[in-house]
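1. Just a sequence and a predicted model for now, questions to come.
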Amino acid sequence: MPGNEKKTSDHRLIEAVIEQWERCGYEGISARQLSTLASAPSSSIYHHFGSVEQLLALAQEHVIGLTSQWCNERIEHLADIPRDPRAFPAFFAACIDDWARGERCLAFAWREGQLLRARNPSGRALQQQWERLWLDFWHAATACFGLERGAGVAYRLFENESFLHMLNWRRSVDRAGLDEFARGAGAWLMGDAVPQSPWRDFARAAALDALPTEPNHDSITAQIVAAAAALIAEVGPGGLTHRAVAASTGLTLGTVSHKIRTKAELVQVGYGGLYINAVSRLRAQTSVLPSGRETVVGIANFLAENSGSRGIDALHLAVARDPALHQFGLQLRYLRGSTSRSLLQMLLPDRPSQGHLEPALLSGFLSSLSRHYGDWTSEEARAPIRAELEDLMALL
């Protein structure tokens, strides 16, 4: 790392953690690897921080401080802007693009921190710091446009869409589709009809065309798919190997390798298994929901009991950083909202039929809720999830 000789070893170690979060994630972090990157002996970690876990926590606090500076700079840019709600969508899109592409190392660190809370006792407290930072930012930002009533919804949409914007397909289409998403977010906050989204519709059609034909798995392949999905959920894509699947299923390595030949194919079937499991649970729950307010209660109960797939989030990060998995970014980013369409119809039965953008907005909102409350008990999560859903309904 340039300039390491002018920095103290503890600072170099923190920078090494941040670098590894972007490069390869938590799985690439070890005392040996960090000491090599920081040009410091491994003993420095224990001298300065006590443990690798404490080093990770302090690295998260450092990133939170840098992100706070980023947020403050953007609020300063709004100091003398006219209080016009119509200006909000462009600002919203610019923030997502600036963050996901211009501050990529910070963006990866935030997402790795969301996964860290499942491994580190201090992780939940750190995530509360992140949540407060972003909520304060969006309260301040929306107030500049006269839209402060929708600050919480704006944050939820930012939280999820900034994650998806880390996945690259075609830069011009991704950026144009982001602008359309931002206009949809603005419509929600202003109480307007959600506009059409031709760029996102194009990308969605391309994603559908690129989907492989759904296979009719034999019993052995079905075992492999289920094991791959479970491994992604438990240990992340980095822990998904043919050998791990063989150990999990009791099959021989040769059998697994014969059925699923490459790592990319193994990731694909694992993601497919995760996605089908999640959608099946949601469809089973929503198929019996009544329309209107009782639907809010049902969705809140479902999210409280089923929040937070660490496997899906880890897969998003793997696709964002690994060019070999690039082909999955199109589906992960644009095939969203199919189940949310039926939820919208139940929540707002008198609302005219939507295009693809409004279901994607609801999908993003619900995904952010699920991610945030993923490590809460169902009893803890039920009331705040319901409150956020009711805030959204009040806008709509």
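-> That came through, no problem. Numbers count the residues shown, from 1 in each chain.

2. C-alpha only now, for contacts and for neighbours.
-> Will do.

3. Gly311 reaches Ala233, doesn't it?
-> Yes. The criterion here is Cα atoms under 8 Å, and Gly311 meets it with Ala233 at 3.5 Å.

4. any residues in contact with both of those two?
-> Both Gly311 and Ala233 are contacted by Leu274, under the criterion Cα atoms under 8 Å, 6 or more residues apart in numbering.

5. Which strands or helices does the longest helix along the chain pack on?
-> In the chain, taking DSSP state H as the definition, the longest helix is helix 52-77. Secondary-structure packing of helix 52-77 (3 or more Cα pairs under 8 Å, 6 or more residues apart in numbering; DSSP states H and E): helix 9-23, helix 43-48, helix 104-116, helix 123-144.

6. need the ones you listed in a markdown table with distance to Ala176 and mean neighbour count, can you?
-> What follows is the helices and strands packed on helix 52-77, written out as a markdown table (distance: least, Cα to Cα, whole Å; neighbours: other Cα atoms under 10 Å):
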| stretch | distance to Ala176 | mean neighbour count |
| --- | --- | --- |
| helix 9-23 | 25 | 21 |
| helix 43-48 | 45 | 15 |
| helix 104-116 | 19 | 21 |
| helix 123-144 | 22 | 18 |
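
7. Would you mind listing the buried residues in the longest helix of the chain?
-> Residues of helix 52-77 classed as buried: 52-64, 67-68, 71 (neighbour count, 16 or more other Cα atoms under 10 Å).

8. what about versus this one:
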Amino acid sequence: MVARPPPAATSAPPTSAKAPLAKDNTRQRLIAAGASLIASGGIAAASARAIAAKAATAASAINYNFGNLERLLLTVFEQGVEETRAWQQDRAREIAALPRSPDGAALALLHVIQAWAGGGRRLALTYQEAAAAAPGEGPAAAWTRLWRDFWLQTAAGFGLPAIDGRMLHAFFEYEALYSLSAWSPALETAALIEMVEHFAATWLGAPDRAARGATPLAERTAGTRPYGSVPPAAMRIAKAAAEVVEDTGLVGLTHRAVAARAGVTTGSVTHHFRSVEDLVAGAIRGQVQAMTDEAAAQADAPPSIEAILAPDAWIAALRPHVTSELPSPPVIRRRRLFLASIRRQELAAAGAVIRFSYGGTLRDSMGRVFALSADDLPLHASVLARLLSAIWFACAGDEDPAAGRAALFERIAAGVLGRLSPRHAQGLAIS
């Protein structure tokens, strides 16, 4: 009798040897499903049931592979950090041939912003969800540090000091979110180029370039899109809609949920906001209007930025507002509303209101303090507002965030005074 030959090398391994492979495959499918859902619908859309369905597995596989849903989401964010590291290496190679100068650094900034919002969009959205879920903590802080170090290395490569790397990071940190807008690609790109050029001339030492008017045009156009100011009777509902989006994401925004939060009937909500899209637009308009009204109500209370006419006093009045230990709730709410708006094309115009409505109070006071013309003011104020609002987020991953915020603010202030009030800039440097 001929002996049976041993199993060929291609034969299937025993069942016990297959288990780890099957587990690893399921684990990766769950991570991929979670990342896809977070990018497309926000963290609120990444429920255990939705992730399991997308991964074509049972919901119990989440506990088996990760322990619980929270650890799975944490793993998604941690993997996003590592993917971003590889993504940055590719961008570093792409910008390496740019001239070693402030102009080259500005071109690098523009290229990376556009690439992050384009080909890197999935990672960009996941990063913003991590920052919205736990700003300055865990993977969000690690992600921010990764970007900080990238811009520090980029600045060094272009012959710029470390503080200019922090400035590049601050500008990027703002646009990493708001360049995800798809409202008016041509106009938004023109405004972004104009703002990057102004930023580079004011803070990096690049040559001045004539403004083309894209930024004020974007502000005017966004402000006159089909959503007007929220009437007083609807403000309560608009605020409630913003709170619902903040708590549950866009998936939880319904007329019934808003009615319950506002303490009104569902009919009252539908009377003012017929569709969910109208609710989001109303929430955004309501937030912008509420902040404007609040600033106006406090205009006579000390310290009043609007009442300060000396540049150094104006800078001193700004300092505590942008170097505080925590970001202001309106800033967090604006970011979350914007994230909700960019996931539906029909909400793009509403999102543009947030992107181009920053700095109204700042713009008014800046115009008076530095006697800027109506043509020059929008660009100066828009870029400054972006940098100031990004300070907290750009320093959230620092070992000493307070020191980072203070240093970044002083650099921003020196750039403004150096360009608009050289005499006061010298005094600031001496002090």
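-> Everything's here; your move. As the structure is a prediction and not an experimental result, all values here were calculated from the model.

9. of the helices and strands packed on helix 52-77 of structure 1, which approaches Ser257 of structure 1 most closely?
-> helix 9-23 (27.6 Å; Cα to Cα).

10. for the most centrally placed residue in structure 1, what are its contacts?
-> Nearest to the centroid of the C-alpha atoms of structure 1, with distances taken as Cα atoms, centre = their mean, sits Phe163, at 4.5 Å. Phe163 of structure 1 is in contact with Ala100, Arg111, counting by Cα under 8 Å, 6+ apart.

11. counterpart of it in structure 2?
-> With TM-score structural alignment defining the correspondence, Phe163 of structure 1 maps onto Leu177 in structure 2.

12. And its match, how close does it get to Ala33 of structure 2?
-> Going from Leu177 of structure 2 to Ala33 of structure 2 by Cα to Cα, to the nearest Å gives 22 Å.

13. which residues in the stretch 101-250 of structure 1 form helices?
-> For the stretch 101-250 of structure 1, applying DSSP state H, counting those that start in this stretch gives helices covering 104-116, 123-144, 151-164, 171-190, 198-210, 219-235, 242-249.

14. Which of the ones you listed sits closest to Ser368 of structure 1?
-> Nearest to Ser368 of structure 1, of all the helices of the stretch 101-250 of structure 1, is helix 151-164, at 5.5 Å by Cα to Cα.

15. Tell me what angle that closest one forms with helix 123-144.
-> Counting by axes from the mean of the first three to the mean of the last three Cα atoms, to 10 degrees, helix 151-164 of structure 1 points 120 degrees away from the direction of helix 123-144.

16. Kindly calculate the angle that helix 151-164 of structure 1 makes with helix 104-116.
-> Put simply, helix 151-164 of structure 1 runs at 110 degrees to helix 104-116, going by the same axes, to 10 degrees.

17. mean shift between helix 151-164 of structure 1 and structure 2?
-> Its matched residues in structure 2 lie on average 1.1 Å from helix 151-164 of structure 1 after superposition (mean Cα distance after the TM-score superposition for structure 1).

18. Centre of the chain to that helix, how far?
-> Distance of helix 151-164 of structure 1 from the chain centroid (Cα atoms, centre = their mean, to the nearest Å) equals 10 Å.

19. go on, stretch 404-412 of structure 2?
-> For stretch 404-412 of structure 2, the distance to the chain centre is 19 Å (Cα atoms, centre = their mean).

20. tell me which residues of it are tucked away?
-> Neighbour-count burial for stretch 404-412 of structure 2 flags Gly404, Arg405, Ala406, Ala407, Leu408, Phe409, Arg411, Ile412 (criterion: 16+ other Cα under 10 Å).
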